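>>> sequence-free structure coming up:
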């Protein structure tokens, strides 16, 4: 099968080639998929895309016209694919449902620890031989209440980690995970109750029509003053403007994010010589109590291996006309 890999990164290519073992003809390009770059897929059976690519209605229509039959995502989320258009064009879509929940959960905890203990600021001072300790006070995590929004694979791992710190865990999900209740004493509550009682909130839900801008000014008003908000899920789950207002008011004491509402077209590239014209991002970067990483929570050796192997597995199944459990059906469409 001829496959065009959009948004290919130098670090992931060896993993893809190793997993492929010469079975498919892979072509790697750095450009992201869009309606403008879809023409590069002429002559290919399948395309592989990442979370920063855009498989909108127009792009899908073009891919269909160029003879593309398959789209395999190198990510779990698929909110960037118009599944309705894909189904109408008879283009099959698959994702990587579980490449490494540990990578994401551990990154979320890393953001929390760095913010809480002021590690970035402390290191910045030491680099200038400034060993002053003023304004570096954090808090013990032991005994604090952590609200986990979404207790699926990633949320479950985060729950286990935070329980190890001695935290009380509040959970919010459409389905109660009885195993988490038994092992870690998770107390499932309403979203409002979770916001009212949590010292720390970590988001681990997919982006859907129901979760789009879930964290807005209404929920922020329920939050404890000075709470920590962590988002390693999808940027669109929070209303960034409302979160900035929450930071200014002191309701949100610290914000750690690996994703951003308007990251498409900004993240995954070096923008140091062309600063993005994005007021909200500029405001966030300027705030000392905000820590942003560029959507790299997934970036571990284990995750890259699993992403590559699952991507090739998806292609193998399509190539051999074998039933594929990772195929995404129209009924699962995201926003």
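Done, it's in. Just so it is clear, the model here is predicted, and its values are computed rather than measured.
>>> could you use CA atoms for every contact and neighbour count after this?
Will do.
>>> all strands for the stretch 151-300 of the chain, in order.
Counting by DSSP state E, counting those that start in this stretch, one finds strands in the stretch 151-300 of the chain at the ranges 168-172, 187-188, 200-203, 227-231, 252-257, 290-292.
>>> which residues are in contact with stretch 203-215?
77, 79, 148-152, 154-155, 230-234, 236-239, 243, 333-335 (C-alpha atoms under 8 Å, 6 or more residues apart in numbering).
>>> just the buried positions in the biggest helix by length in the chain, please.
The residue-count maximum for a helix in the chain (DSSP state H) belongs to helix 301-319. By neighbour count with 16 or more other C-alpha atoms under 10 Å, helix 301-319 contains the buried residues 303-316, 318.
>>> tell me how far it lies from the chain's centre.
Relative to its chain's centre, helix 301-319 lies at 19 Å (C-alpha atoms, centre = their mean, to the nearest Å).
>>> mind giving me the packing neighbours of that helix?
Counting by 3 or more C-alpha pairs under 8 Å, 6 or more residues apart in numbering; DSSP states H and E, the packing neighbours recorded for helix 301-319 are helix 13-20, strand 70-73.
>>> find the nearest non-adjacent residue to residue 75, please.
Leaving out its chain neighbours, the residue that sits closest to residue 75 by C-alpha to C-alpha, 6 or more residues apart in numbering is residue 96, at 5.3 Å.
>>> next, the distance between the ends of stretch 197-217.
Start to finish, the residues bounding stretch 197-217 are 17 Å apart (C-alpha to C-alpha, to the nearest Å).
>>> ok now it, how far from the chain's centre?
Per C-alpha atoms, centre = their mean, the centroid offset for stretch 197-217 relative to its chain is 13 Å.
>>> here's the one I want to compare it with:
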């Protein structure tokens, strides 16, 4: 077997890690910095598979073009697959694989980093002290102990967040439309309980999102949902940007209904994240408005970015590519199997 793979949205760390790991396998990677879309998919000509990330666009038209070019396998190096038209892939006879779990603790720990930083304002304190300002004025936070945290989505990452929050002595309420029995047992063991979305909104001091993006939950956090939340809510999203109606959140920030907002994802991130725009004029007025708030903290989709998570992503992606060549596509890594 000699499998040729075109990797899109390739960063330096992707190139280094996949090259090193691929050297011991029959998989050969060619790396493209460009995101995959209808304009760039011609780069995949002659390859058996493409390896893609969260902001690559694999809509019906792109998949048709890739299929015509001979591509048989879409290998996602991430857990989410909302950017892939899976029905079109199935119709075209294309395989779709993903990395269903890669160090959920990495994203969970980043979630807590956002919560703690926003609450205790350590990012502002850091800048003040560097400028010789040791005043505490404006830096008051609150203790997490006995605060109610609403966790939306109790997959592997949500459960990891619950485990950490339990250590802080938080009261935990959860919502998941279809929680696994093991998730319910673990949540109960940690003192958490499942409630309706409306109950979660009204009870929580902090709400954190850990669910995949689907058509059903697009803009889950909208103006109506925000109105049900307590004034002074802290809202965290480390899942997918489109779970949040950004304009509704901006409105709530302006009238002080949302006390703090932490984002590791952004609905329009594909044109910004994973690239250096420090010497450019950013023409996205929405993210510029978000960045103007002192109580908003945005990171560039780095929740997954740990050594452990990246090594797991590389290993699982290569395993998926090899399994596909052997016709072994019944495992949990395959969204669309042969």
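Received it, and whenever you're ready, just let me know what you need. All values derive from a computational prediction rather than experimental measurement.
>>> now what about the TM-score between them?
Remark: TM-score between the superposed chains equals 0.96 [TM-score structural alignment, normalised by the length of the first structure]; 330 aligned residues with a C-alpha RMSD of 1.2 Å.
>>> which of the helices and strands packed on helix 301-319 of the first structure sits closest to residue 133 of the first structure?
helix 13-20 (43.3 Å; C-alpha to C-alpha).
>>> mind checking which of the contacts of stretch 203-215 of the first structure are buried?
By neighbour count, with 16+ other C-alpha under 10 Å, the contacts of stretch 203-215 of the first structure hold 77, 79, 148-152, 154-155, 230-234, 236-239, 243, 334 as buried.
>>> which position in the first structure aligns with residue 200 of the second structure?
Correspondence of residue 200 of the second structure to the first structure, assessed by TM-score structural alignment: residue 194.
>>> give the contact list for its match.
Per C-alpha under 8 Å, 6+ apart, neighbours of residue 194 of the first structure: 147, 170, 171, 172.
>>> host element of residue 108 of the second structure?
In this structure, residue 108 of the second structure sits in helix 104-120 according to DSSP states H and E.
>>> mean distance, that helix to its aligned residues in the first structure?
Mean deviation of helix 104-120 of the second structure relative to the first structure after superposition (mean C-alpha distance after the TM-score superposition for the first structure): 0.5 Å.
>>> state the span of the first structure onto which that helix is aligned.
With TM-score structural alignment as the criterion, helix 104-120 of the second structure aligns to 101-117.
>>> tell me which residues in the matching stretch are buried?
Buried, per 16+ other C-alpha under 10 Å, within stretch 101-117 of the first structure: 101-109, 111-116.
>>> find the nearest non-adjacent residue to the most centrally placed residue in the second structure, please.
With distances taken as C-alpha atoms, centre = their mean, the residue of the second structure nearest its centroid is residue 239 (3.6 Å). Closest residue to residue 239 of the second structure apart from its sequence neighbours, by C-alpha to C-alpha, 6+ apart: residue 210 at 5.4 Å.
>>> against residue 177 of the first structure, how distant is the aligned partner of that neighbour in the first structure?
Matched by TM-score structural alignment, residue 210 of the second structure corresponds to residue 204 in the first structure. For residue 204 of the first structure, the distance to residue 177 of the first structure (C-alpha to C-alpha) stands at 14 Å.
>>> between the two, which one's more packed in?
residue 204 (26 against 16; other C-alpha atoms under 10 Å).
>>> now the helices: where do they sit in the first structure?
Under DSSP H, the first structure gives helices at 13-20, 57-65, 83-88, 101-116, 119-127, 153-164, 178-184, 191-197, 217-220, 240-249, 279-286, 301-319.
>>> what sits up against the fourth one?
Here helix 101-116 of the first structure makes contact (C-alpha under 8 Å, 6+ apart) with 119-120, 138-139, 153-155, 157-158, 202, 228, 230-232, 254-257, 289-291, 297-300, 303.
>>> 6 Å - rerun?
By C-alpha atoms under 6 Å, 6 or more residues apart in numbering, the residues outside helix 101-116 of the first structure that reach it are 138, 153, 154, 158, 256, 297, 298.
>>> now swap in the last one and tell me
Around helix 301-319 of the first structure, the neighbours that count as contacts under C-alpha under 6 Å, 6+ apart are 15, 16, 19, 20, 74, 99, 100.
>>> brilliant, that's me finished.
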